[in-house]
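1. Dropping a prediction and its sequence here:
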Amino acid sequence: MILFTALQLPSRLTQQITDVQRGVSGARWSPPEKLHITTAYYGEVDDDHAEALDFELARHPLPGFELQLEGAGHFGHMEPHALWLGVKESPALLRLHEHCKHAARRAGVKMDKRKYHPHLTLAYLKSTTPLERVIAFEKRLSRFNCAPFLVDEMILFSSHRKARGGNLYREEASYPMLITSG
């Protein structure tokens, strides 16, 4: 099965995001229940390694932290293939990503070597999507900025391919974070 860990969004933020998902023909917008910030992508993992990964991720709970979304962009150079919202620089999120990588290594799960680029995928684009619509969308959201939100849990998801449409995500495990009062 394909596994990844991610942070879910508060419902107020999900609503704010779905309100801006418009104005780009050829975009397949991510539905509200699939909006997330990936902390690590593990790829295809067998059941034994998935169990070991779950154990390693749960072993050392991390402290909760605040996160904020800002700006917008796209992936793909000559042909954009996805629209995203950016994540404001967060040392705590980078530590969480490193925690996920170390857990994968201890569990014997080989991760992709690509540089971690925290983001929230808004839409996947068809090859026929007009570039000028992508540019207009990015200009409109270039100053997108949400209020900080508390990250107090990470989820391990499995992704299952469907014959049509996007993949089906299923929550496999939840990892609460430690919340300390200041």
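-> Here it is on my side, so go on.
2. going forward, measure contacts and count neighbours with C-alpha atoms only.
-> OK.
3. Which stretches in the chain count as helices?
-> For the chain, the helices defined by DSSP state H occupy 11-20, 47-59, 91-107, 131-140.
4. Tell me the helices and strands packed up against the last one.
-> In other words, helix 131-140. Using 3 or more C-alpha pairs under 8 Å, 6 or more residues apart in numbering; DSSP states H and E, the elements in contact with helix 131-140 are strand 69-75.
5. before we move on, what about the second one?
-> Contacts defined by 3+ C-alpha pairs under 8 Å, 6+ apart place helix 47-59 against helix 91-107, strand 168-176.
6. just to revisit the earlier point, tell me which of the helices of the chain lies nearest to Ala27.
-> Of all the helices of the chain, it is helix 131-140 that lies closest to Ala27, at 9.4 Å by C-alpha to C-alpha.
7. Measure how far the closest one is from the centre of its chain, please.
-> 22 Å (C-alpha atoms, centre = their mean, to the nearest Å).
8. repeat for stretch 115-125
-> Centre-to-centre, stretch 115-125 and its host chain are 7 Å apart (C-alpha atoms, centre = their mean).
9. Single out the most deeply packed of the helices and strands packed on helix 47-59.
-> Most buried of the helices and strands packed on helix 47-59 by mean neighbour count (mean count of other C-alpha atoms under 10 Å) is helix 91-107; its value is a mean of 18.
10. name the helices or strands packed onto it?
-> Other elements packing on helix 91-107 under the criterion 3+ C-alpha pairs under 8 Å, 6+ apart are strand 36-44, helix 47-59.
11. switch to 10 Å and redo it
-> Helix 91-107 sits against strand 2-8, strand 36-44, helix 47-59, strand 65-67, with contacts defined as 3 or more C-alpha pairs under 10 Å, 6 or more residues apart in numbering; DSSP states H and E.
12. also this one, for the comparison:
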Amino acid sequence: MADYFLGIRLPKELEETCENYRRAFKAPRTVSHLTVIAPFAWERAVEDLEEVIKTAVGSIPAFEIQGCGLGSFGTRVLFVNVDLSPELQKLHRALAQHLRQEGVSIDRRPYHPHITLATRLSPGQYARCQKELEGFSPHYSFLCEAVSLFEFTAERRWQERVKISLAG
């Protein structure tokens, strides 16, 4: 059994900007990304999981992802906002539905896309991070053409295993 999550890689410039903040805030060492499906356990061969993902995204065309500004989950998490477009919602639902059909337990809370900058913060850390983010108000748009499967490795790190293209 292994742990995985599904995410969308960011364009290089946005990834580097977010990564600089993540390192400064000592966020977990995972490449900056937009999570589509939160971590889950998979008990079968990873090739089977890859096929499930290919089937789920096989009819979903590439689409624009947009966002601007920053947000937070209370005082524990700071993030870059991501607009929940109908296309992003469709991708999330398709992947969640196909994984559930395979017996995977998927979080049923409403999907709130975001790009994490800092997590597991104390109130004091939160205030310091917010101060460092003053003046940072990202505005971005990029084409999503694939979803990435990340695997939790023996080195206790999330690593991109494979990128699976969306339809045409």
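-> Arrived safely, thanks for sending. Predicted, not measured: the structure shown is a model, and the values here were computed from it.
13. quick one on the thing from earlier: and of the helices and strands packed on helix 47-59 of structure 1, who's closest to Leu122 of structure 1?
-> Closest to Leu122 of structure 1 of the helices and strands packed on helix 47-59 of structure 1 is strand 168-176 (C-alpha to C-alpha; 15.9 Å).
14. Please work out which residues of structure 2 line up with the closest one.
-> With TM-score structural alignment applied, strand 168-176 of structure 1 matches the range 157-165 in structure 2.
15. which residues are contacting the matching stretch?
-> The contact list for stretch 157-165 of structure 2 (C-alpha atoms under 10 Å, 6 or more residues apart in numbering) reads 3-9, 28-31, 39, 46, 50-51, 53-54, 57-58, 60-62, 144-153.
16. returning to what we had before: now render the helices and strands packed on helix 47-59 of structure 1 as CSV, adding distance to Thr121 of structure 1.
-> Converted to CSV, those look like this (distance: least, C-alpha to C-alpha, whole Å):
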stretch, distance to Thr121 of structure 1
helix 91-107, 17
strand 168-176, 15
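17. Gln21 of structure 1: which of those is closest?
-> Going by C-alpha to C-alpha, the one of those nearest Gln21 of structure 1 is strand 168-176, 20.3 Å.
18. Kindly provide the distance from the spatially most central residue of structure 2 to Leu84 of structure 2.
-> Per C-alpha atoms, centre = their mean, the C-alpha nearest to the average position across structure 2 is that of Thr35, at 1.5 Å. The spacing between Thr35 of structure 2 and Leu84 of structure 2, counted by C-alpha to C-alpha, to the nearest Å, is 12 Å.
19. do the same with Leu78 of structure 2
-> Separation of Leu78 of structure 2 from Leu84 of structure 2 (C-alpha to C-alpha) stands at 17 Å.
20. Pick out whichever of the two has more residues nearby.
-> The neighbour count for Leu78 of structure 2 versus Leu84, taken as other C-alpha atoms under 10 Å, is higher for Leu78 (25 against 16).
21. pretty sure the more buried one contacts Cys18?
-> No. Contact criterion C-alpha atoms under 10 Å: Leu78 of structure 2 and Cys18 do not qualify, at 11.3 Å.
22. what touches both of the two?
-> 115-118.
23. Top of those by number of neighbours, please.
-> Highest neighbour count within those, by other C-alpha under 10 Å: Leu117, with 28 neighbours.
24. ok, now which ones touch that residue?
-> 17-28, 32-33, 70-72, 77-80, 129, 133.
25. average gap between stretch 132-139 of structure 1 and structure 2?
-> With mean C-alpha distance after the TM-score superposition for structure 1, stretch 132-139 of structure 1 departs from structure 2 by a mean of 3.9 Å once superposed.
26. TSV for the shared contacts of Leu78 and Cys18 of structure 2, including distance to His139 of structure 2?
-> Putting the shared contacts of Leu78 and Cys18 of structure 2 into TSV (distance: C-alpha to C-alpha, whole Å) gives the following:
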residue	distance to His139 of structure 2
Ile115	13
Thr116	15
Leu117	15
Ala118	19
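27. Which of these sits closest to His98 of structure 2?
-> Distance to His98 of structure 2, by C-alpha to C-alpha, is smallest for Ile115 among the shared contacts of Leu78 and Cys18 of structure 2, at 23.9 Å.
28. Quick one: map the closest one onto structure 1.
-> So Ile115 of structure 2 corresponds to Leu120, using TM-score structural alignment.
29. correct me, but its match touches Gln68?
-> No. Counting by C-alpha under 10 Å, Leu120 of structure 1 sits too far from Gln68 to count as a contact (11.1 Å).
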